[in-house]
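A.B. asks: Would you be able to build a 3D model of this:
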Amino acid sequence: MANVNVNGRSVTYSDSGGDGHPVILGHGFFLDHTVFAAQAEALGERWRVIAWDARGHGGTADDGVPFTYWDQARDVLALMDALGVERATVGGVSQGGFIALRTALLAPDRVSALILSDTEAQACDPYDKVRYEGLFAALSERGPAEELIGPLGTQIIGDHPQAEIWRERWRSSPLPLGSPVDCLLGRVDVTARLPEITCPALLMWGSQDRSLPVERMEVLRDRLHDATPIHVISGAAHSPPLTHPHEVNRVMSDFLSALAPARLR
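C.D. replies: Modelled structure (predicted):
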């Protein structure tokens, strides 16, 4: 784990190093860059796996200044600059995917490919927005009460030992409330711009994802210029790289290995 100054703030990240093609990964809401530890370990010998903490998550502080996922896409580009990375495959889970899509729209010449898991291009669904507003209000008022973080862990991580590990983190660490929540709930719809993205895109989705229906990923499949079929990760909830790393690593490795050499330069 390391820190680097990005757009006037200290961003926490991990970097497997090496001379391989860079793969930059962003985590989902309430999590941090460590969800990609298994990818860094398994893929790091061949590819340079970089995972980073979004604003208000992990080691990257929320300074209270409002921001959008477009701003966080600019964080990815600034992180690339700081690490001497000209082009990379950019990806993520859930909000990490929101950011990856916007990175490809802002700087298509710097994004070789996309890796998108359990994510979407749409704005926050109105029904989801009401539910999440209630959850965030309760967390702000009551903190990480068991009746809140218990179901939250199951929703994000599923029936997996990692769920309790993350509940313990939420009990002892600040939760991403305030500006990160405003960013999540107020995100704009970029569906109409998906055809502008011409790079290859890997799509993955957990079969037990209760946060994001597969129909929302089908929009990515149908509108992105060069998307794979949706790889369904059997038994995974909203965080497949964390809970089902062996299958995710295999799918990612196959995708990255098949990229044309020109994409990797």
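
A.B. asks: From now on I want contacts and neighbour counts done on CA atoms only, so please keep to that.
C.D. replies: Will do.

A.B. asks: Residue 89 - that's part of a helix, no?
C.D. replies: No. Checked against DSSP: H, G, I helix; E, B strand; the rest coil, residue 89 lies outside a helix; its state is strand.

A.B. asks: Which strands or helices does the lengthiest helix in the chain pack on?
C.D. replies: Ordering each helix of the chain by length in residues (DSSP state H) puts helix 126-142 first. The contact analysis (3 or more C-alpha pairs under 8 Å, 6 or more residues apart in numbering; DSSP states H and E) places helix 126-142 against helix 146-157.

A.B. asks: that older thread, by how many degrees do the longest helix of the chain and helix 146-157 diverge?
C.D. replies: 140 degrees (axes from the mean of the first three to the mean of the last three C-alpha atoms, to 10 degrees).

A.B. asks: residue boundaries of the strands in this protein?
C.D. replies: 2-6, 9-15, 22-26, 48-52, 88-93, 111-117, 200-206, 226-233 (DSSP state E).

A.B. asks: structure for this one too, so we can compare:
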Amino acid sequence: MPPPPPSVAGGGRCILSFAALRDRCFSHRFLAAGLRPLAVQLPVGGREDPHTTVHMWVPASPPRNPLLLLHGFGASATWQWYPYLRPLIAAGFDPIVPDLLFFGNSCTRLPDRSDIFQARSIKAAMDAIGVTRFGLVGVSYGGFVGYRMAEMYPDAVEKVAMVCAGVCLEEKDLAEGLFPVAGVEEAAALLVPRRPDEVRRLVRLTFVRPPLIMPSCFLWDYIKVMGSDHMLEKTELLYALISGRQLSTLPKLSQKTLIVWGEQDKVFPMELAHRLKRHLEGNSRLVVINNAGHAVNLEKPQEVCKSIIEFFQEPAYEASNEEKV
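C.D. replies: Sure thing, here's the model as predicted:
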């Protein structure tokens, strides 16, 4: 989801690109935290495929305690993870932050749009940088990809944190009114906004306290700079994710799993958090963040980061615990 636009009054044309300036600022924060950008060409058929590239931010030194951070729909990974870098590093973790395919500078010409393909691609990128075991945190769509990675590569993924990731949704839930959309097409229109009014709707759905004023010039700027690439492919990702989805076909994870949810999430309601906890049959722990919605990772980054750090630092815990923060 996009970060909330600045709350400034007035209209008119934006002379400078606020989105481009903010994007550069976030990149500088990653550099200042000791991470460096890397473009990894993935091996296909035993050779590097020049048309499949995963862009990622990696520690300058070989990581000793790697933690893979997977973003959700919206802007590139730097926009969604910048508040977490310094707290995680101070706690002894080495963040690895990729852009999923068709976000940021990651792309492919291959036709597969499944979360399984995303999972394979990120795992191949991790192998390429020599990281074979790691913790994993996934936000929203990144949680879908992370869940697949944990299921497909249990020897590599040690523990999992899912943040507002509705992996237990079923396609029929849309028609039955669980979500603010009634079908996959409407879901795609919501999550891949093309006009300022669509960005406003998304922000108001994902934040408990959205900005009161969101000037169109800033929103057009955001769409042009951060949201206009790969719109068709992103829509196809959603169709591949939701169409025909059934809980009965969702595998259970063997890893200990932290579930973090915004209490007022309107995109993936709390029912999906409880459904996931039941699905994992005592192998998970649920933390509910008060006064937060679907964008809990941006609304309450300190609370979310604290829960993540505590979870990955603990050797064991009582999986039946449920907490409110």
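
A.B. asks: quick one: TM-score?
C.D. replies: Put the two chains on top of each other and the TM-score (TM-score structural alignment, normalised by the length of the first structure) is 0.84; 257 aligned residues with a C-alpha RMSD of 2.9 Å.

A.B. asks: hang on, the earlier thing: from the chain's centre, how far out does the longest helix of the first structure sit?
C.D. replies: Its chain's C-alpha centre and that of helix 126-142 of the first structure lie 21 Å apart, by C-alpha atoms, centre = their mean, to the nearest Å.

A.B. asks: what comes up buried for it?
C.D. replies: Neighbour counts over helix 126-142 of the first structure (16 or more other C-alpha atoms under 10 Å) mark 132, 136, 139 as buried.

A.B. asks: Repeat that for stretch 72-85 of the first structure.
C.D. replies: Under 16+ other C-alpha under 10 Å, the buried positions of stretch 72-85 of the first structure are 72, 73, 74, 75, 76, 77, 78, 79, 80.

A.B. asks: do stretch 103-122 of the second structure as well
C.D. replies: 103-108, 113-122.

A.B. asks: Looking at the residues you listed, which are in helices?
C.D. replies: Reading helices off these with DSSP H, I get 115, 116, 117, 118, 119, 120, 121, 122.

A.B. asks: Trace the second one over to the first structure, please.
C.D. replies: This means residue 116 of the second structure. Aligned counterpart of residue 116 of the second structure in the first structure: residue 70 (TM-score structural alignment).

A.B. asks: Report the separation between its match and residue 95 of the first structure.
C.D. replies: For residue 70 of the first structure, the distance to residue 95 of the first structure equals 12 Å [C-alpha to C-alpha, to the nearest Å].

A.B. asks: contacting residues for the closest residue to the match of residue 116 of the second structure other than its chain neighbours?
C.D. replies: Nearest non-adjacent residue to residue 70 of the first structure, counting by C-alpha to C-alpha, 6 or more residues apart in numbering: residue 102, 6.0 Å away. Contacts for residue 102 of the first structure (C-alpha atoms under 8 Å, 6 or more residues apart in numbering) come out as 69, 70, 73.

A.B. asks: how about these in a markdown table, adding distance to residue 26 of the first structure?
C.D. replies: Shown next, in a markdown table, are the contacts of residue 102 of the first structure (distance: C-alpha to C-alpha, whole Å):
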| residue | distance to residue 26 of the first structure |
| --- | --- |
| 69 | 12 |
| 70 | 14 |
| 73 | 10 |
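
A.B. asks: for the residues you listed, which one is nearest residue 199 of the first structure?
C.D. replies: residue 73 (16.6 Å; C-alpha to C-alpha).

A.B. asks: Verify the stated contact: the closest one with residue 99.
C.D. replies: Yes. In this structure, residue 73 of the first structure is within contact of residue 99 by C-alpha atoms under 8 Å, at 5.2 Å.

A.B. asks: if I look at the two, which residues touch both of them?
C.D. replies: Counting by C-alpha under 8 Å, 6+ apart, nothing touches both residue 73 of the first structure and residue 99.

A.B. asks: Which residue is the nearest non-sequential neighbour of the residue nearest the centre of the first structure?
C.D. replies: When C-alpha atoms, centre = their mean is applied to the first structure, the residue found nearest the centroid is residue 96 (2.1 Å). Distance criterion C-alpha to C-alpha, 6+ apart; nearest residue to residue 96 of the first structure, sequence neighbours excluded, is residue 26 at 4.1 Å.

A.B. asks: Looking for the alignment partner of that neighbour in the second structure.
C.D. replies: Applying TM-score structural alignment, one finds that residue 26 of the first structure aligns to residue 70 in the second structure.

A.B. asks: Could you do residue 5 of the first structure as well?
C.D. replies: Per TM-score structural alignment, residue 5 of the first structure is aligned with residue 41.

A.B. asks: next one: residue 179 of the first structure
C.D. replies: Checking TM-score structural alignment: residue 179 of the first structure goes with residue 233.

A.B. asks: correct me, but its match touches residue 100?
C.D. replies: No. With contact defined as C-alpha under 8 Å, residue 233 of the second structure does not count as touching residue 100 (11.9 Å).

A.B. asks: quick one, which of the two is more surrounded?
C.D. replies: residue 100 (27 against 17; other C-alpha atoms under 10 Å).

A.B. asks: Quickly note the distance from that one to residue 85 of the second structure.
C.D. replies: Distance from residue 100 of the second structure to residue 85 of the second structure, by C-alpha to C-alpha: 18 Å.

A.B. asks: picking that back up, biggest separation within the buried residues of stretch 72-85 of the first structure, which pair?
C.D. replies: 72 and 80 (12.4 Å).

A.B. asks: Residue 101 of the first structure - how many residues pack around it?
C.D. replies: Residue 101 of the first structure, neighbours per other C-alpha under 10 Å, totals 30.

A.B. asks: Who are the contact partners of the counterpart of it in the second structure?
C.D. replies: When the second structure is aligned by TM-score structural alignment, residue 101 of the first structure is paired with residue 147. Each residue near residue 147 of the second structure by C-alpha under 8 Å, 6+ apart is listed here: 138, 160, 162, 167, 253.

A.B. asks: any chance of those in JSON lines, plus neighbour count and distance to residue 288 of the second structure?
C.D. replies: Converted to JSON lines, those look like this (neighbours: other C-alpha atoms under 10 Å; distance: C-alpha to C-alpha, whole Å):
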{"residue": "138", "neighbour count": "22", "distance to residue 288 of the second structure": "16"}
{"residue": "160", "neighbour count": "29", "distance to residue 288 of the second structure": "16"}
{"residue": "162", "neighbour count": "28", "distance to residue 288 of the second structure": "12"}
{"residue": "167", "neighbour count": "25", "distance to residue 288 of the second structure": "17"}
{"residue": "253", "neighbour count": "20", "distance to residue 288 of the second structure": "21"}
